[in-house]
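Q: Fold the following.
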Amino acid sequence: MSRTPRRLLCLTAAVAALAPAWAQVPTPDTVLALPRDLSPWGMFLNADIVVKLVMVGLLFASVVSWTIWLAKSVELVAARARMRRAIRALADARSLTDVSAAQADGAAALVAAAETELSLSADAPAADGIKERVASRLERLEAAAARRMIRGTGILASIGATAPFVGLFGTVWGIMNSFIGISKAHTTNLAVVAPGIAEALLATALGLVAAIPAVVMYNLLSRWTAGYRAQHADASAAVLRLVSRDLDRDAMPNAARRAAAE
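A: Prediction:
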């Protein structure tokens, strides 16, 4: 056998051996058919409509959480600062009439409630009954202030509890669609499967992004609200002490009152 036919046989064998490898190389049409943009925005655009709705809902929930956080933080910080000034003014006063409206800014409602009850009970014979009625008014005002401060924070708790499950629903739906696409394409090529799975997992990531800050915000606001309630209780106690002091002074005989003044 001459050398030329032998070389042709060797070249033919090499081509036959490399043919399977060439068959697995993706064609330009196949590469163009695959989604190239795997950024968060690109994955959102390529996602299923249900997964898109889940992502939009989670983003909206995150915006709501931050809005509530900013609004309640400003409200609580301002209320606590006013209450601290009011507590100092009540502690320095000798009588309920010594506390001006400006000084009792944070506790103005408490002072007004005490003065209203004293006016209504001016002809009451027993001071103990007056103190009980004043304490009852102050207790109701404290409860109302606490309800006002926690208003809206329940939404944070709901978002923190449900957002991960909503994101998980979007992930499950997206993975189901990926498996359906695999069955239709009759291929298990990772380049075809990976984009759909990544889009599905993006929903879970958004769920965690919405839930984790909401839980942290809710816990912080709960602690701040508890601190404000303690301040409100201190102010109520200070007002009640002033009321008790004024009632005891009114009950003193004139001679003893002059002696005490001297």
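Q: Could you use CA atoms for every contact and neighbour count after this?
A: Noted.
Q: Please enumerate the helices of the stretch 1-150 of the chain.
A: Secondary structure of the stretch 1-150 of the chain (DSSP state H, counting those that start in this stretch): helices at 3-24, 28-33, 40-46, 49-92, 108-120, 127-150.
Q: What residues of the last one count as buried?
A: Using 16 or more other Cα atoms under 10 Å as the burial criterion, the residues of helix 127-150 that qualify are 127, 130-131, 134-135, 137-139, 141-142, 146, 149-150.
Q: another one to check against the first:
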Amino acid sequence: MEAATDFTMWALFARATITVKIVMILLIAASVWCWAVIVDKIVQYRKARAEADIFDRQFWSGEPLDALFDQIGAEPQGPSEKIFAAGMLEWRRSHRQDGGLIAGATARIDRSMDVAIAKEAARLQKGLPVLATVGSTAPFVGLFGTVWGIMNAFIEIAEAQNTNLAVVAPGIAEALLATGLGLLAAIPAVIFYNKLSADSDHIIAGYEAFADEFATILSRQLDS
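A: Got it, this is the predicted structure:
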């Protein structure tokens, strides 16, 4: 009696051709990379939201803005603090030695905070293109591995001149494993790319709303 064919994942990988093995390794590496990005972004966004909540309470606590700025110091840590510090720093630089304000202070303050927001947005969105790329390309990479594996399986069948299912099944299973790995990498990448992009947009919108409120407060002081 012939020994039963081993259809475990490792056995399918071991029997695959070198091209299909390379495809599988690339897909596994892409999947691991995606999960590393996903975990990093989830932790980063959670910290950003917590920092924004803490700073928001400090900002609206009624403490003088100059005192809050002095408390934060020259090297703010959190994103909200950096945006606030950018505005306050430009506010102080816009004062002349006689106490008057240099013309165009409001526009410069807005630009300073916009630059700070852009830097934080770039930091929040770093890594998301990896998820988008893997989500869009992994299925096709897996399909390439499947097509290549099936082609070689048919070549082996033709050489053996045997269409018995026991001969056909292992080669087909090895080839389909590549498509499975491609989907395994792509599906979480697409799902989390959409979720994390929405989370990032929400956080950035919060920064922009704060910058607008802060600019309104400073503008009110300028008018007074």
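Q: Post the TM-score for the overlay when you can.
A: With the length set by TM-score structural alignment, normalised by the length of the second structure, the two chains reach a TM-score of 0.89; 218 aligned residues with a Cα RMSD of 2.2 Å.
Q: just to revisit the earlier point, for the helices of the stretch 1-150 of the first structure, give me TSV that also has distance to residue 102 of the first structure.
A: Shown next, in TSV, are the helices of the stretch 1-150 of the first structure (distance: least, Cα to Cα, whole Å):
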stretch	distance to residue 102 of the first structure
helix 3-24	83
helix 28-33	72
helix 40-46	53
helix 49-92	9
helix 108-120	8
helix 127-150	19
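Q: Among those, which comes closest to residue 249 of the first structure?
A: With distances scored as Cα to Cα, the stretch of the helices of the stretch 1-150 of the first structure nearest to residue 249 of the first structure is helix 127-150 (10.9 Å).
Q: ok, back up a step: nearest to residue 170 of the first structure, out of the helices of the stretch 1-150 of the first structure?
A: Counting by Cα to Cα, residue 170 of the first structure lies closest to helix 49-92 out of the helices of the stretch 1-150 of the first structure; the figure is 5.0 Å.
Q: Return the residue of the second structure aligned against residue 131 of the first structure.
A: Matched by TM-score structural alignment, residue 131 of the first structure corresponds to residue 106 in the second structure.
Q: Distance of its match relative to residue 219 of the second structure?
A: Taking Cα to Cα, to the nearest Å as the measure, residue 106 of the second structure falls 7 Å from residue 219 of the second structure.
Q: swap in residue 84 of the second structure?
A: 15 Å.
Q: Centroid-nearest residue for the second structure?
A: residue 128 (2.9 Å; Cα atoms, centre = their mean).
Q: contacting residues around that one?
A: 37, 193, 196-197 (Cα atoms under 8 Å, 6 or more residues apart in numbering).
Q: Apply 7 Å and report the result again.
A: residue 193 (Cα atoms under 7 Å, 6 or more residues apart in numbering).
Q: Please pull up the equivalent of it in the first structure.
A: Residue 128 of the second structure maps onto residue 153 in the first structure, by TM-score structural alignment.
Q: got it, and residue 205 of the second structure?
A: In the first structure, residue 205 of the second structure lands on residue 230 (TM-score structural alignment).
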